[in-house]
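Visitor: sequence and predicted model, in that order:
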Amino acid sequence: MLRIRTFSLAAAALALGAVPALAADLSYNPSPLVTAPTGFTWTGPYLGAILGYGWSDFDVRNNLAPATPTAEGGKIGVYGGYNYDLGNNVVLGVEGDLNIDNVRGNYGFDGSVKQNWDGTLRGRAGYSFGRVMAYGTGGGAVSGATVSKGGYETDNTHWGWTLGAGVEAAVTDHVTARLEYQYADFGEQFYQTGPLTGQNVDLNTSTIRAGVGYKF
């Protein structure tokens, strides 16, 4: 009887010793965590369409009859560029645009002024709040204008500079919307206003415009 009890105790001890080994063999190894998708980034090229309204001053530099005729009207155009998101909320980029203008005004009793088109090539520096970015912009600008006076009509191309600021929001990962203000000084050009006379005209504009773009 003593031998049987001894054998039973030994078998029980052996079984209990095997439990940890069996538990180790049946242990669960979790699979690696799936990496979450990255958040929105402003980095990448983009294209868009512009709709705006402009006010232009045609400063006539003439000692005999100086004047500053004003013009205003609508603008429509396209823009495109590239942004690079540096992190820490800083976004840098370069952008260009080209617009058809219908900015008109009267000049004296028999004259008129008109801004026909304009374009810019600018740098941009922005501070992002996730999907919303406030930015400043500046660079070179060019515009075509027409001055009519005394039966003479002259077309000229003005070259200058522009500065502006705006806010842009990512509606989706690819569609953006913006509202922007730009001031441009297009410099001075000579316009003929008579058979032997002419006037130097300095052109500067203010434009408020909205845009919708697609980020690739």
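Guide: Structure received.
Visitor: C-alpha from now on. contacts and neighbour counts both.
Guide: OK.
Visitor: which stretch of helix or strand covers residue 82?
Guide: strand 70-87 (DSSP states H and E).
Visitor: packing partners of that strand?
Guide: When contacts are defined as 3 or more C-alpha pairs under 8 Å, 6 or more residues apart in numbering; DSSP states H and E, strand 70-87 packs onto strand 44-61, strand 90-107, strand 111-129.
Visitor: tabulate those strands (CSV), appending mean neighbour count and distance to residue 173.
Guide: Shown next, in CSV, are these (neighbours: other C-alpha atoms under 10 Å; distance: least, C-alpha to C-alpha, whole Å):
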stretch, mean neighbour count, distance to residue 173
strand 44-61, 19, 11
strand 90-107, 19, 16
strand 111-129, 20, 15
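Visitor: quick one: which of these is nearest residue 141?
Guide: strand 111-129 (4.3 Å; C-alpha to C-alpha).
Visitor: now do that closest one: distance to the chain's middle.
Guide: Its chain's average C-alpha position is 12 Å from that of strand 111-129, according to C-alpha atoms, centre = their mean, to the nearest Å.
Visitor: next: stretch 76-90.
Guide: That offset, for stretch 76-90, works out to 5 Å (C-alpha atoms, centre = their mean).
Visitor: ok, and for it, which residues are buried?
Guide: Applying a neighbour-count criterion of 16 or more other C-alpha atoms under 10 Å, the buried positions in stretch 76-90 are 76-85, 90.
Visitor: shouldn't residue 141 be in contact with residue 160?
Guide: Yes - here residue 141 reaches residue 160: they are 5.1 Å apart, a contact under C-alpha atoms under 8 Å.
Visitor: sorry, back to before: which one, of the helices and strands packed on strand 70-87, ends up nearest to residue 176?
Guide: Going by C-alpha to C-alpha, the one of the helices and strands packed on strand 70-87 nearest residue 176 is strand 44-61, 8.7 Å.
Visitor: try it against this one:
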Amino acid sequence: MGFKIKLAAALIAVAVGAPVVGANAQQLIAPVITNQSYQPAYSAWDGFYIGAQGSLIGMKSHETNTVVAAPPAKEQLLGDIGGSAGVFAGYRMQLSDWFVLGVDAELNNVATQFEYNGLNYGALKWDTAVRATLGYPIANNVLAYGTVGYSWGRFDLSPGLGGGSEFTAGGFQLGLGVDMMVTQNIMARLNATWTHYGVNTVPGPAGRTSEPSNAVIRAGLAWKF
């Protein structure tokens, strides 16, 4: 009789304790993770953009001709500060948490004027550029980047050297900038570049050369698609 009572008590204890043991065992099992938990994070930088910008331009040019300097001093350094307005567009792809690769292009109408002896000597009329951008996201909506590319500019020195003294020059361009996503689709831009257009032969009498370069600060707004 005593054995039956003990057996019944043991069965009752097992029946009561089984849910508790089952609950404890379930806590030891790793949680099931669905595919939704692995959706990639949203990138503010993937995609195309197009915008408008205004620029402040600091120009200089080493001019060699008999107009700006009589022999034997054949070279004169001319400077100018002007501005420009233009458009830009590009595409970016975020490759990792710390690397954004892109391509950027611009076209600007430029207002500059070189002066020599108080008179208009010539100007840069327009410029365009294509460049690669290498960026690092310093915040979810802020991208710091460097650029390397090539720029072309149209120079008109006819006021100083006579009709036909126009040429198009190209040169390498380096730059730094910061872009910020103000909203999901509106991007603000601030960047600076330096461009050297090389030594160029100016049409007209032999021996005339022009070696322009510039530093540009740009501010713009773009729509990101």
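Guide: Perfect, thanks for sending it. Not measured: the values here are computed from a predicted model.
Visitor: which single one of the buried residues of stretch 76-90 of the first structure is nearest to residue 169 of the first structure?
Guide: Closest approach to residue 169 of the first structure among the buried residues of stretch 76-90 of the first structure (C-alpha to C-alpha): residue 83, at 13.6 Å.
Visitor: tell me the counterpart of that closest one in the second structure.
Guide: Matched to the second structure by TM-score structural alignment, residue 83 of the first structure sits across from residue 92.
Visitor: from residue 180 of the second structure, how far out is the closest residue to its match other than its chain neighbours?
Guide: In this structure, residue 92 of the second structure finds its nearest non-sequential neighbour in residue 102, 4.0 Å apart by C-alpha to C-alpha, 6 or more residues apart in numbering. Relative to residue 180 of the second structure, residue 102 of the second structure is positioned 15 Å away (C-alpha to C-alpha, to the nearest Å).
Visitor: residues touching the counterpart of residue 76 of the second structure in the first structure, list them.
Guide: Applying TM-score structural alignment, one finds that residue 76 of the second structure aligns to residue 67 in the first structure. Residue 67 of the first structure is in contact with 59-61, counting by C-alpha atoms under 8 Å, 6 or more residues apart in numbering.
Visitor: and what of residue 121 of the first structure?
Guide: Residue 121 of the first structure neighbours (C-alpha under 8 Å, 6+ apart): 94-97, 139-141.
Visitor: what sits against residue 52 of the first structure?
Guide: With C-alpha under 8 Å, 6+ apart, residue 52 of the first structure has these contacts: 74-76, 207-210.
Visitor: in a markdown table, list those residues along with distance to residue 127 of the first structure.
Guide: Below are the contacts of residue 52 of the first structure laid out as a markdown table (distance: C-alpha to C-alpha, whole Å):
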| residue | distance to residue 127 of the first structure |
| --- | --- |
| 74 | 29 |
| 75 | 27 |
| 76 | 27 |
| 207 | 22 |
| 208 | 21 |
| 209 | 20 |
| 210 | 19 |
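Visitor: spatially central residue for the second structure, please.
Guide: Residue closest to the average C-alpha location in the second structure (C-alpha atoms, centre = their mean): residue 133, at 5.1 Å.
Visitor: any idea what that residue aligns with in the first structure?
Guide: So, by TM-score structural alignment, residue 133 of the second structure is matched to residue 124.
Visitor: quick check: that match vs residue 92 of the first structure, distance?
Guide: Counting by C-alpha to C-alpha, the separation of residue 124 of the first structure from residue 92 of the first structure is 6 Å.
Visitor: who touches both of those two?
Guide: Here residue 124 of the first structure and residue 92 share no contacting residue, scored by C-alpha under 8 Å, 6+ apart.
Visitor: that older thread, and of the contacts of residue 121 of the first structure, the nearest to residue 129 of the first structure?
Guide: In terms of C-alpha to C-alpha, no member of the contacts of residue 121 of the first structure lies closer to residue 129 of the first structure than residue 94, at 19.7 Å.
Visitor: what's the closest of the contacts of residue 121 of the first structure to residue 105 of the first structure?
Guide: residue 141 (21.3 Å).
Visitor: contacts for stretch 80-96 of the first structure next, please.
Guide: 41-48, 79, 97, 119-130.
Visitor: rewinding a little: tabulate the contacts of residue 121 of the first structure in CSV, adding columns for distance to residue 200 of the first structure.
Guide: What follows is the contacts of residue 121 of the first structure, written out as CSV (distance: C-alpha to C-alpha, whole Å):
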residue, distance to residue 200 of the first structure
94, 33
95, 31
96, 28
97, 27
139, 24
140, 21
141, 19
